[in-house]
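**Q** predicted coordinates and the sequence they were generated for:
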Amino acid sequence: MNYTTQMDAAKKGIITHEMKVVSEKENIDVEIIRGLIAEGKIVIPANKNHKNISAEGVGQGLRTKINVNLGISKDCQNFDLELEKVRTAIEMKAEAIMDLSNYGKTEGLRKKIIDISPAMIGTVPIYDALGFYDKELKDITVDEFFDVVEKHGKDGVDFITIHAGINKETIETLKRNKRLTNIVSRGGSLLFAWMELNKKENPFYEYFDRLLDICAKYDMTISLGDACRPGSLNDATDASQIKELITLGELTKRAWEKNVQIIIEGPGHMPLNEIKANMLLQKKLCYGAPFYVLGPLVTDVAPGYDHITSAIGGAIAATYGADFLCYVTPAEHLRLPNLEDMKEGIVATRIAAHAADIAKGIPNAIDWDNEMSAARADLDWEGMIGLSIDPEKAKRYREESKPHDAETCTMCGKMCSMRTMKKILNGEDLNIIRD
């Protein structure tokens, strides 16, 4: 039987190669995977032209996945550094990479990223439009917007962020309900500006079926962008955010009718106590479609440490329903991240994702922690380092402060509780003072 997309295959009862890969990675029966893809509750972003992809599933009952943002800007145009980031992100087990390059001719960089990456690749086509056509935003035509989307599909992009939910109604809601930080989504603000400057409807909303046809052709997943995501705690869960979310739910059902896979993007900045309710609201309004969140950042006052504020929110969000976490680095709000910023962001987000997987009972998630605990009880330092989420840092810390007694560390020395319990339970002599 022929099929156009993973969702089309799933509805027809076809088990694809990608479904089998995800089934093996997740240790979940492939028929369960297929059934949830048919319902739209799991997606496998895998463009037909991304030949070396190692498929990953995102959605209900699966491990929480993480995304790494990178790409050049006008002020930082080092293609080689961004490719080094790609390679490092893959080594650090990121499941997705988004090329958010927003200056100049970046087609070559995008193609190289796709060529070398087994991770799924995402983009925001509107960023590319300005550099691709070398035109001011106001002068870009509807056809040109869609031609860029088509180009990204041909190149092998697996998922694209499209801010289709910011329509004229959403903008009127935004104008009536003043915000502290207005629209903080870069793609959302560009579309808002285009609409205002041209006095026209959002082309991705008005011609949504045209977008669906392009995505179906390449099996390119749409990540429905939240243009009105809150950019401050003050703006969280407000009328603009919810108005857009309702529209995204309506667009989701339209996409499923054409067998196009959908991810919903979410906040943003949000107080801790509002996160659980937002996860429930999204799942209800968008019919269980996978939820992709940036953070959420749980305080606005920690520039330089926003990987931490994001990981706190991300762990809570994923516990209560988010399926996909976009990493945030210490450089958020301050500069384009460098390689070390990226590493810190990946580690923080992986910690959040894993903590949430344990909380929501993902099969075998806690096994990793149990292995670490066993190594600690046995004072197996090599084992502990090997099991660490960041073995390089764990090894460096261990070697920077070496203990007098090799089986301990410089925190407790021979007063180490693990050492004490191991010796006493094994019937050994306990020498704390003497050598």
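**A** Alright, I've got the coordinates. Residues are numbered from 1 along each chain as shown.

**Q** going by C-alpha atoms from here, please, whenever you check contacts or count neighbours.
**A** Noted.

**Q** all strands for the stretch 151-300 of the chain, in order.
**A** 159-162, 221-224, 262-266, 291-294 (DSSP state E, counting those that start in this stretch).

**Q** for the longest one, which outside residues touch it?
**A** Pointing back at strand 262-266 there. Strand 262-266 is contacted from outside by 40, 43, 221-226, 229, 248, 252, 255-256, 286, 289-294, using C-alpha atoms under 8 Å, 6 or more residues apart in numbering.

**Q** okay, pairing it with this:
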Amino acid sequence: NINHPESEPMIIGRNFLVKINANIGNSAVTSSMAEEVEKMVWAIRWGADTVMDLSTGRNIHNIREWIVRNSPVPIGTVPLYQALEKVGGIAEDLSWEVYRDTLIEQAEQGVDYFTIHAGVRLHYIPLTVGRVTGIVSRGGSIMAKWCLHHHRESFLYEHFEEICDIARAYDVSFSLGDGLRPGSIADANDQAQFAELETLGELTKIAWAKDCQVMIEGPGHVPMHKIKQNMDKQLAVCGEAPFYTLGPLTTDIAPGYDHITSGIGAAMIGWFGTAMLCYVTPKEHLGLPDRNDVKTGVITYKIAAHAADLAKGHPAAKIRDDALSRARFEFRWEDQFNLSLDPETARSMHDETLPKEEHKLAHCCS
């Protein structure tokens, strides 16, 4: 965004290193402005390449201002959340005018990319009726409720060219939202999910014609044997626009450990060509993450992204692995710690059993 001079450029695409995004944001019941800025700094400290502010409570504007002004990485938002706050939380009262004004307000602040749920179309909503978990995307459910109440096509879809004009004026990128993503492995790769993906491909071409940058959001909950189909279909219908996935989670039976269930899927889909992975924390499905959850999520996803880079044969990916392996073989403990993704944890685990400084020297362990 032209109004976010604090940001460094960030390249996102399948020919480059896999990037990771960390979600932060307050709700109506938790956290303050200072806490959210602290969470953002903490996420970036551990390796987040972009940060999304998903705040839904009071003070959305001020929280976002503080986050953008303090962020050296691109910041994304879901403008629909703030638009909903402006109409008192009643989805049926949303309008194009309220949404348009929200886009401009956020672009003026310096938001770098918008999640736009323009793929949730009126005639796709009945396709979700037979699902185990229906529509789980917050943005998707808001738009579905609006469409059904008014018996009209989504105003996001109908006004997409105007949305592109606003984004182009401020150099804001799009993250085209998957409002019909599967919320359980039972619903993975179903008709609703792929119908929306086709529309996202159509919208990508419109955005490109308007000189707007686009990435495509992906699932969700997908068992391992169905992950590659997601990647192949996205490349085919979206013109190879960068794919940006939430995991995917490979099983539904591990609340409290969904950073692991999703890290497995993230490593796989990153290997197949996904450009950016949205982290999942241990609190997924259970509550809002604190700073420890944020760190756990970021580290888990740095591992998944790096594993994918290695599998893709990225030229620079192996250098760090080889350096750490040599340090390990030569018992250079400090080098091992410093080359790891989380030096603090590696050092503390070592010190639990061998706390003395001399135990970090080669002769003690050879």
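**A** Thanks, I have it. Remember, it's a predicted structure, so these values are computed and weren't measured experimentally.

**Q** what's the spacing between the aligned residue in structure 2 for G187 of structure 1 and L80 of structure 2?
**A** Residue correspondence to structure 2 (TM-score structural alignment): G187 of structure 1 is matched to G139. According to C-alpha to C-alpha, to the nearest Å, G139 of structure 2 stands 7 Å off from L80 of structure 2.

**Q** between those two, point out the one with more neighbours.
**A** Ranked by neighbour count (other C-alpha atoms under 10 Å), G139 of structure 2 and L80 place L80 first, with 27 against 24.

**Q** which residues touch the more buried one?
**A** Y99, I116, G139.

**Q** in which helix or strand would I find N67 of structure 1?
**A** strand 65-70 (DSSP states H and E).

**Q** after that strand, which helix or strand is next?
**A** helix 79-91.

**Q** which bit of structure 2 covers that next one?
**A** The aligned range for helix 79-91 of structure 1 is 33-45, by TM-score structural alignment.

**Q** re earlier: could I get the contacts of L80 of structure 2 as TSV with distance to R320 of structure 2?
**A** Shown next, in TSV, are the contacts of L80 of structure 2 (distance: C-alpha to C-alpha, whole Å):
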residue	distance to R320 of structure 2
Y99	45
I116	37
G139	39
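
**Q** which of these lies closest to K86 of structure 2?
**A** Proximity of those to K86 of structure 2 (C-alpha to C-alpha) peaks at Y99, which lies at 9.3 Å.

**Q** map the closest one onto structure 1.
**A** In structure 1, Y99 of structure 2 lands on F145 (TM-score structural alignment).

**Q** hmm, who's touching the helix or strand where its match lies?
**A** Assigned by DSSP H and E, F145 of structure 1 belongs to helix 142-155. For helix 142-155 of structure 1, contacts defined as C-alpha under 8 Å, 6+ apart pick out 47, 49-50, 111, 114, 123, 125-126, 128-129, 203, 211, 214-215, 218, 220.

**Q** out of these, which are inside helices?
**A** Taking DSSP state H as the definition of helices, those contribute K111, I114, P125, I126, D128, A129, P203, L211, I214, C215, Y218.

**Q** before we move on, the earlier item: average gap between the helix holding F145 of structure 1 and structure 2?
**A** Superposed on structure 2, helix 142-155 of structure 1 shows a mean distance of 1.0 Å to its aligned residues (mean C-alpha distance after the TM-score superposition for structure 1).

**Q** near the aligned partner of A227 of structure 1 in structure 2, how many other residues are there?
**A** Residue correspondence to structure 2 (TM-score structural alignment): A227 of structure 1 is matched to G179. By the criterion of other C-alpha under 10 Å, G179 of structure 2 has 29 neighbours.

**Q** which of the ones in helices among the contacts of helix 142-155 of structure 1 sits closest to I389 of structure 1?
**A** The closest of these, once distances to I389 of structure 1 are taken by C-alpha to C-alpha, is I114, at 25.8 Å.

**Q** tell me which of the strands of the stretch 151-300 of structure 1 sits most buried.
**A** Greatest average neighbour count among those goes to strand 262-266 (a mean of 28), per mean count of other C-alpha atoms under 10 Å.

**Q** what range in structure 2 matches that strand?
**A** Strand 262-266 of structure 1 maps onto residues 214-218 of structure 2, going by TM-score structural alignment.

**Q** comparing the matching stretch with structure 1, how large is the average distance?
**A** Relative to structure 1, stretch 214-218 of structure 2 is 0.4 Å off (mean C-alpha distance after the TM-score superposition for structure 1).

**Q** circling back: for ChimeraX, what selects the buried ones among the ones in helices among the contacts of helix 142-155 of structure 1?
**A** This is the ChimeraX syntax for the buried subset of these, where burial follows 16 or more other C-alpha atoms under 10 Å:
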select :114,125,126,128,129,203,211,214,215,218
